[in-house]
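1. Predicted model and sequence follow; I will ask about them next.
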Amino acid sequence: METSGRSITPLWSMTLDLPPSCIEFCPALPDYFVVGTYNLQKEDATDGESTFEDEEKQVTNKLVQNRNGSLVVFRLTDAEKIEHVQTVLYPSAILDIHFHPHQERGTVMAVVSSTGTLSFFKLSTSAGSVSLQEISTHKPLGEGEGVLFLSCSWHPSIPSLLAITTSDYQVHILQVSDTWDVCKASTGPLVSHTLEAWTVAFSPFVEGLNSETPGALEDSSQLLILYSGGDDSKLLSSTCAYTAARTDDDLHDLIEAPYPAVAVRGHEAGVTAILPLDLRLSSSTSVIVSGSYDDHIRVFSIYEQIEGAPLHMPRLLAEQNLQGGVWRLKLIKLEKMAEDATGKKQWWTALILASCMHAGSRILEITGDGAEVCEIKVLGRFEGHKSMNYGSDFQPGTEIRERNLRCVSTSFYDRLLCLWEY
């Protein structure tokens, strides 16, 4: 099993004004990407260097955090350089950003912050120029400023659903309207951890319920799977029933969790990244990839819940030590399995970009068969950062086999932004 991979050198780098916490390319405008920054103001700063996640754990000791941030727009040029386009100052620190996955909304980005705000921004084009414009800002869980929104995730196929995680251990799903208004899809949190809820992701699979389905809530309900990870070392798989036809004056929630969450065991520290793959090993088995503070990336097979109970408990298929906490995972490309002439399923391959905190960035290849044989290889490693790598992304379109994969990665305390290729 390959554990090191090819060393990658930077093509270009620059120092940012504020520490970068997250980054994402715009899928609709693939030459442009946005960096979110997180600035702990000097009067709250402590002697010595604390980690980004340590600062989040201190939130319970302070009602109001003196943090601010910014959204910085860049353009990737053909000359292998990064051009600054715009900086939008933000009154809170930015924790996570994600562009909408649907093409018609692909220039709109969700932004979550250290004061419990959710904002929507749009990359707009006019007369050949691009600018980031605020659409709306909301406080979907109330007006208090003591709770941080730690991460967010769009549903891959239901455009109105956005999940968020909080520093007070909760996971919520929000309903986003066509006019970018927001309401909670359930009265309370759908999932609760016992420590900070670091990350959340939706399964790409949606199942319809009907009156013949045991335990079905309504004929029009859809069955969703929500994965969440917390500082309690737990990865939870929660089955949710979503009824889009319900109205605002309906007494029932839009989303309900009829069954207890299933715990995916095997992590030795907080679960910080979850990447569900659009892949079925069987009609009832899917695959997720996780990252943890314990420096490991892991691959699990997850079984459906039938009447509240999984057919089998989740199974660990593979794991690999990446020499650094695995903070974020981004799918570059998934080549799905096919069937041969005998009907036997063949191997699948997932190419993944991992942000590994003090170890830098990694290009990973995960391969598996139609059963539960799986292998993880480190193909490349970028170690040009001198502090925590919390954010990395690749330019859409460069994952095509004939081109070099163009990546941009960031590091927190040295405020470094690097361009490199694999």
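-> Received, thanks.
2. Please count neighbours and contacts with C-alpha atoms only from this point.
-> Will do.
3. who's in contact with the top strand by length along the chain?
-> As assigned by DSSP state E, the longest strand anywhere in the chain is strand 271-282. Identification of contacts with strand 271-282 by CA atoms under 8 Å, 6 or more residues apart in numbering yields 198-205, 227-235, 286-293, 326-331, 334, 336, 370-372.
4. Can you list the buried residues in it?
-> Along strand 271-282, the positions that meet the burial threshold by neighbour count (16 or more other CA atoms under 10 Å) are Val271, Thr272, Ala273, Ile274, Leu275, Pro276, Leu277, Leu279, Arg280, Leu281.
5. Then stretch 182-198?
-> Counting neighbours by 16+ other CA under 10 Å, the buried set in stretch 182-198 is 182-186, 189-193, 195-198.
6. Just the ones in strands from those, please.
-> Val182, Cys183, Lys184, Val191, Ser192, Ala197, Trp198.
7. So Asp294 versus Ser157, what's the distance?
-> Taking CA to CA, to the nearest Å as the measure, Asp294 falls 32 Å from Ser157.
8. Oh, that last question was meant for Thr107, not what I typed.
-> Taking CA to CA as the measure, Thr107 and Ser157 are separated by 17 Å.
9. Show me which of these two is the more surrounded one.
-> Counted by other CA atoms under 10 Å, Thr107 and Ser157 do not tie: Thr107 has more neighbours, with 21 against 14.
10. So Thr60 lies in a helix, does it not?
-> Yes. Using DSSP: H, G, I helix; E, B strand; the rest coil, the assignment for Thr60 is a helix.
11. Quick check: nearest residue in space to it, chain neighbours excluded?
-> If you skip the residues right next to it in sequence, Thr60 has Gly146 as its closest partner in space, 7.3 Å away by CA to CA, 6 or more residues apart in numbering.
12. how about the one you found, what does it touch?
-> With contacts defined as CA under 8 Å, 6+ apart, Gly146 is in contact with Val59, Thr60, Lys62, Leu63, Val64, Gln65, Thr115, Gly116.
13. Structure two is appended below for comparative analysis:
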Amino acid sequence: MADTASAGGEIPRVEGDVEVIAASTSITLDEPICCAASSQHLLREVIRTGFGVLDLKSSPRGTDMFAVAGSNGNLVFYFIQNINGVYLREFCSIDLCRGSVIITYLDWVSTVGEKDKIAMACSDGTLGVVHFDARDPSSCSSTSFVSIHIQQAWYVAWDGFDEQRLYSGGDDAHFCTFEDPLIVLPRTNQGRGPSDEAIADFQPSVRDKRTHTYGVTAIVPIGKGTDGESIVLTGSYDNRLRILRRRKAVLSWQTIAETDLGGGVWRISFLEHLTNIQEALSTGVSFNIRLVASCMQDGPKIVEVGFEGDSNWSIRTLARVPGHQLNYATIAMPHQTDHGPRTLVSTDFTNRQAHVWRF
């Protein structure tokens, strides 16, 4: 949590922190949707970072390690361990960007063996990829940076249904698709990737400039249709949540459903597992799946996405969560099944609060 200035100029020193909060998944609330009592959720530990925290991602391997994107351009790894009441331990820090460039978003995936990779979006419009040993991130083997967006890059996402595909979105309203990025990202530095050395002439395989009227702030791949074409959800400053389909023949994206959520759609997080969605999409079987959208000034919203086969998609808003002035993040706590009430945690940037609630 931190206060940050515009990424366009010099960024003043900011003091952020990483907090560990214990929240029970068995709480009982008086309302179907509301903020839970503070006594039910305990702040375990706070670590002052000395930099603003722009994003945090857990290891995809299910370990207790997570990575933090810092306003100082560093990628910092922590462990969560309960040792004599001390929960957080810093593992290592990798210096990646120089000057006023900050890392705005991370996407961490595992690859073959013990190798992992993290894709990064940066405030100067560049994208970066860091490769490292999953057991020891300080063993960073290579970093690659490319100049893609003409304004801040807000989001980057690996396609979990096509391991050689990468997506990005920026303040320039461009939605970019990259094929085989592990091969074509050209610059390699041992443990360091300064943004002022980024390759300027590298271009994505598809650069969509028409779909979004304002910045692209969320990209979530959900699978491939019966024709093998990719399906993704996107969020934007233009208040719209969209479902897009890749059209291979003309190298473009088609909007197949969209809705106005009344606030800038900063982040999207699914409440159910996506493991069965790919099979349903590929066979044309109907399904409904719920997600939560962080709609900035309009707060979190529970949304249902429906698929009825033959490219017939629908989006409807189920509920709006009150009590937020500026909501940048919402996530559902782990749950064994997709049925029953869910416990969610959301943030309010303006009030510097974390809300815990049930749906």
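-> Cool, got the structure. If you're wondering where the values come from, they're calculated on a predicted model, not measured in any experiment.
14. Please state their TM-score.
-> Comparing the two superposed chains by TM-score structural alignment, normalised by the length of structure 2, the resulting TM-score equals 0.83, with 330 aligned residues with a CA RMSD of 2.9 Å.
15. Quick check: the farthest pair among the buried residues of strand 271-282 of structure 1?
-> Thr272 and Leu281 (24.6 Å; CA to CA).
16. and the alignment partner in structure 1 of Thr347 of structure 2, how many neighbours does it have?
-> The alignment partner of Thr347 of structure 2 in structure 1, by TM-score structural alignment, is Thr410. A count of nearby residues for Thr410 of structure 1, using other CA under 10 Å, gives 34.
17. Against Leu316 of structure 1, how distant is Thr410 of structure 1?
-> When distances are taken as CA to CA, Thr410 of structure 1 and Leu316 of structure 1 turn out to be 30 Å apart.
18. can you give me the helices in the stretch 251-359 of structure 2?
-> Secondary structure of the stretch 251-359 of structure 2 (DSSP state H, counting those that start in this stretch): helices at 277-283.
19. can you map out the strands along it?
-> Defined through DSSP state E, counting those that start in this stretch, the strands belonging to the stretch 251-359 of structure 2, from first to last, are 252-260, 267-270, 287-294, 300-307, 313-320, 330-332, 343-348, 353-358.
20. who wins for proximity to Val130 of structure 2 among the ones you listed?
-> Val130 of structure 2 lies closest, by CA to CA, to one member of the strands of the stretch 251-359 of structure 2: strand 267-270, at 22.8 Å.
21. Over which residues of structure 1 does that closest one lie when aligned?
-> Residues 328-331 of structure 1 are where strand 267-270 of structure 2 aligns, with TM-score structural alignment as the criterion.
22. can you give me how far that stretch is from the chain middle?
-> Between the mean C-alpha point of stretch 328-331 of structure 1 and the mean C-alpha point of its chain there is a distance of 7 Å (CA atoms, centre = their mean, to the nearest Å).
23. ok, residues contacting it?
-> 272-275, 290-291, 350-356, 390-393.
24. List the buried residues in that stretch.
-> Counting neighbours by 16+ other CA under 10 Å, one finds that the buried residues in stretch 328-331 of structure 1 are Arg328, Leu329, Lys330, Leu331.
25. for stretch 338-356 of structure 1, same thing?
-> Within stretch 338-356 of structure 1, the residues that count as buried by 16+ other CA under 10 Å are Lys345, Trp347, Trp348, Thr349, Ala350, Leu351, Ile352, Leu353, Ala354, Ser355, Cys356.
26. gap between the match of Thr347 of structure 2 and Gly188 of structure 1?
-> Using CA to CA, one gets 35 Å for the distance from Thr410 of structure 1 to Gly188 of structure 1.
27. same deal with Ile173 of structure 1?
-> Distance check for Ile173 of structure 1 against Gly188 of structure 1: by CA to CA, it reads 10 Å.
28. contacting residues around Cys406 of structure 1?
-> Just so we're on the same page, residue 406 of structure 1 is Arg rather than Cys. Taking CA under 8 Å, 6+ apart as the definition of contact, the neighbours of Arg406 of structure 1 are Phe394, Gln395, Thr398, Leu419, Trp420, Glu421, Tyr422.
29. How about Asp119 of structure 2: what's its closest non-neighbour residue?
-> One correction, residue 119 of structure 2 is Ala, not Asp. Nearest residue to Ala119 of structure 2 in three dimensions, chain neighbours excluded: Val129, at 4.4 Å (CA to CA, 6+ apart).
30. from the buried residues of stretch 328-331 of structure 1, which is closest to Leu150 of structure 1?
-> Minimum distance to Leu150 of structure 1 across the buried residues of stretch 328-331 of structure 1 is 12.6 Å, recorded for Arg328 (CA to CA).
31. In CSV: the contacts of Gly146 of structure 1, plus neighbour count and distance to Gly384 of structure 1.
-> Formatted as CSV, the contacts of Gly146 of structure 1 follow (neighbours: other CA atoms under 10 Å; distance: CA to CA, whole Å):
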residue, neighbour count, distance to Gly384 of structure 1
Val59, 18, 31
Thr60, 12, 34
Lys62, 11, 35
Leu63, 12, 37
Val64, 14, 35
Gln65, 21, 31
Thr115, 24, 32
Gly116, 23, 33
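32. will you turn these into CSV that also has distance to Val299 of structure 1?
-> Rendered in CSV, the data for the contacts of Gly146 of structure 1 read as follows (distance: CA to CA, whole Å):
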residue, distance to Val299 of structure 1
Val59, 32
Thr60, 33
Lys62, 37
Leu63, 38
Val64, 38
Gln65, 36
Thr115, 33
Gly116, 32
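33. Brilliant, that's me finished.
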